[in-house]
Structures are given as C-alpha cells and as structure tokens.
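>>> give me a 3D structure for the following:
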Amino acid sequence: MSLQPTPKHLINPSKEEIDRAADVLAKAFAPDPFTQIVTGGDTSLSYAQLRAGIASAAVGGDLHVLALGPNPDDIIGVAAWFPPGTSINSTPEQRAAGWDEFINNATPTLREWWLNYFIPSMTKFTSTTLGENYTKNAWHLHLFGVLPEYQGKGLGKMLYRFAEEQAKLTKSNIALETSTDVDVIIYQKLGFKVRGEIPIVSEVGKNRMVLMTKGWEDIQ
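Model prediction:
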C-alpha cells in the first residue's frame, strides 16, 4: 500500500467505493453542527444523506477521492463535484442512485423540510446572489471531507487542487457552500471569497450556509 495519498477521479465507481466514500464523509462530518440540521436531529440518517450526494455525483458529476491504494478501504478523502453543465439530482438516474431512498425514508417532517424549505431556500439564495446559471456554469463543490485522522496534513488541499486544475483548463469559476467559521477561513486561504450567507432553521436548531466563489482568473 502506498504511503503517499493520490487524488483520482472515480469513473463508474463500484458500490463498495461509493459506500466507502459515504463512510469517510460521515466520519468527517460527524462533529459538524449542520449534520444535526440536515438530519432533523437523527444523525443515523447522515450516512444515507451523504451517500445520496456522492451517488448523484458518480452518475451525473465527478467523484474525486484521495486514496492510499487501489482498494475501496484505501479511500481517505472525498470530493463530490458538479462540473459545468451538471447539477445534483437533476436527472431521474441521479435521484434513483440514492436521493429517492433517503427522502422516502425520512420522517414526514424532515421530508417537508428538505423539499419545501431547504432546497427552495438554497436555490433562491444562490440564484439571487450569483445569478441564475452561475453554479450550472461553474465547478460546484457539493461535498468535501477527509477522515479526521488525516486532517491538518495538507491532504484536503491536494484533493481540492485536483479539481481546480480542471477548472483552470476550462476557464470555469468554482462555487461552494459551507457552514463553519473554520471552513470559511480554509477556503479563503485557497482564494475563495464570501458572496453571502443565509440563515437555515429547523426544528432542531439554527445555523447558516455561506456561499463562496473563486473566479477562474484567480486560479494560480
């Protein structure tokens, strides 16, 4: 097994690779207060929610991983991207890959929150702030995380740069949303600018989403 993590694009990933990627993100996001928000306080749903996003990227976007070797269990970092011309759950195939199962198994209250509050609120916020087609024409980072024991070693930056190089080649902007002050600072160090933020409320608490972008001309 290689000791040097390598970023790679998973093309037609196996079920085992998608499962492992979801497990990595579930562990990376476990301390994040926003996990409580998106699961309605039932964090046992986090894995399914994250897996739905990963599977959507695998079907209709780009799924990048950081791996120590060739096996699914070697994956230690995950980035779910939607390159220009793609978006999350925009096709029946993407939704069938995981979203349908997650939302159908959610409680009525959580389902209502996702479908009639969170998704519409984020869609309106993003289009109002950036313009209707900005994220559709950009590299949009949907999910990103590294296993806790590998954090703070520059590996996340390595995984991010893997996609940034592709954005540079196509002269595409990059967009993302995050919720923690720490992540805002990390992305600012990578050249991102805060474009706005929106409060997000649920029956289990209140948080916020911060919208950040990086123009292709700012990519080194």
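>>> please count neighbours and contacts with C-alpha atoms only from this point.
Noted.
>>> which non-adjacent residue is nearest the residue nearest the centre of the chain?
Nearest to the mean C-alpha position of the chain, by Cα atoms, centre = their mean, lies residue 143 at 1.3 Å. Excluding the flanking residues, the one nearest residue 143 by Cα to Cα, 6 or more residues apart in numbering is residue 80, at 5.0 Å.
>>> test my guess that the one you found contacts residue 145.
No - contact between residue 80 and residue 145 fails when scored by Cα atoms under 8 Å: they sit 9.4 Å apart.
>>> ranges for the strands of the chain?
6-10, 62-67, 75-82, 139-146, 174-178, 193-202, 205-214 (DSSP state E).
>>> just send those strands back as CSV, with distance to residue 49 too.
Converted to CSV, the strands of the chain look like this (distance: least, Cα to Cα, whole Å):
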stretch, distance to residue 49
strand 6-10, 20
strand 62-67, 16
strand 75-82, 13
strand 139-146, 11
strand 174-178, 16
strand 193-202, 16
strand 205-214, 17
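>>> one more, for comparison:
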Amino acid sequence: SSHHPYRSFWKSTVVAGLLGGEVYVAETDDTERRIVGCAVWFGPRHIMYDTAQSNGQEAQQKYSLGPLMASFSEELQQWWHAQFLPRYDNFVASALGDGAKHNSWHLQTLGVDPQYQRKGAAGLLIDVIVEKARRTGAMLCVETETETNVEVMPKGKNGIYDCSNTFIGVNGDSFPMWVLVRETN
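Prediction:
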C-alpha cells in the first residue's frame, strides 16, 4: 500500500539505483508482462547515497536521500545519522574488512511479490550480478534484517559467510542485522 512504513525507504533505494547503481526487474512471461521482482545493486566503488559529485551521486542526494530524510521525523533523522549509520558502518567494516563493501557488488534491495516467491525470481535477480562479479573476481555482499532473507541468498560453490549484530531502533526496540558475503571465484 502507499502508506507502508518502509515505502519511502524502498522508493529511495530504487531511485538511487537508477541514478548511481543498477536496477533489475523480474517480470511474468504472460501478455501482461507484470513486474514481480526488483533488485537494486551498486557495483564496486559505488555506494547508495554517496556524497561524491560524480556518476549520478549528486542526483542521488537530491532525488533519493533528500526526499527520504524529508519523510523522516526529526527524531528518526537524528537516530539515523548519529546512531544507526555510524554503528552500521562499523559493523559492516568489522564483518567484511575495511574497503571490502566498497570493492564488492552490493545488493541494496531485493523484493519479490509473495505470489512469486520460491519460484526462482530472486535467484535470477542475483545470478545476473554473480556473472558480472565473476568476470572481475569481485565479491557480492548484502545486509538484511530478516532470517528469511539469509536463507534466500544462494550458497554457491564458494560458500557464503555471514555475521550478525543487534541494533537498537529509534523507539528502543532491538532488531538483528546480518551481513552476507559471497565470493564469486
């Protein structure tokens, strides 16, 4: 629905992906060609909402991050910048090593219509980047807050490594987060 609490965040990730990353969709093969899945990826040396002034990053700040922050309460904005992002960045760096995320293909968003889950759509949206990453030896990484998503990531012959941590939200509730890495060579 248009009032889903995460709608602004998901929209901002797709806009950022269109401006500075890569967006892939899975669609039905019937005559209606309905989109049933979407993945937003950022390749090596690109991150969502990067403040660099090149390759669409300035546009990400204006058209993606700006509207997202405007949708947040002042309290949520303060938590996001002062608590969540610093802790998140430290967690990812400790899990992957300094610079590893920046040199990897990062899966920012992956969503599949519930009617089409467990039917291969997510795998297709991941495999397209696995092939790209394999050509350069880059890793794939993703962070997730749900154990179900940990299970969705394909294991691959080179394995998948994961690390988890618990965060405290703006309202005091805790939530887990996993960092998953997949080597491609």
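>>> quick TM-score on the pair, please.
Taking TM-score structural alignment, normalised by the length of structure 2 as the basis, the two superposed chains have a TM-score of 0.86; 176 aligned residues with a Cα RMSD of 2.3 Å.
>>> out of the strands of structure 1, deepest packed?
strand 75-82 (a mean of 27; mean count of other Cα atoms under 10 Å).
>>> what's that one aligned against in structure 2?
Aligning strand 75-82 of structure 1 against structure 2 (TM-score structural alignment) gives residues 35-42.
>>> that stretch vs structure 1, mean deviation?
Compared with structure 1 after the fit, stretch 35-42 of structure 2 shows a mean deviation of 0.7 Å (mean Cα distance after the TM-score superposition for structure 1).
>>> quick one: map residue 178 of structure 2 onto structure 1.
By TM-score structural alignment, residue 178 of structure 2 lines up with residue 210.
>>> got a list of what the nearest residue to its match once chain neighbours are set aside touches?
Once flanking residues are discounted, residue 210 of structure 1 sits nearest to residue 197: 4.2 Å by Cα to Cα, 6+ apart. Contacts for residue 197 of structure 1 (Cα atoms under 8 Å, 6 or more residues apart in numbering) come out as 208-211.
>>> cool, and residue 165 of structure 2?
Contacts of residue 165 of structure 2 (Cα under 8 Å, 6+ apart): 91, 176-178.
>>> of those, which pair is most distant in space?
91 and 176 (11.8 Å; Cα to Cα).
>>> and the counterpart of residue 114 of structure 1 in structure 2, how many neighbours?
Aligned by TM-score structural alignment, residue 114 of structure 1 pairs with residue 80 of structure 2. Using other Cα atoms under 10 Å, residue 80 of structure 2 has 18 neighbouring residues.
>>> same check, this time on residue 6 of structure 2
Applying other Cα under 10 Å, I find that residue 6 of structure 2 has 10 neighbouring residues.
>>> same thing with the one 3 residues further on?
Here the neighbour count serves as a burial measure; for residue 9 of structure 2 (other Cα under 10 Å) it reads 18.
>>> cool, and residue 86 of structure 1?
Residue 86 of structure 1: 20 neighbours (other Cα under 10 Å).
>>> I figured it hits residue 136, correct?
Yes - using Cα under 8 Å, residue 86 of structure 1 makes contact with residue 136 at a distance of 6.2 Å.
>>> need the contact list for residue 92 of structure 2.
Per Cα under 8 Å, 6+ apart, neighbours of residue 92 of structure 2: 101, 179.
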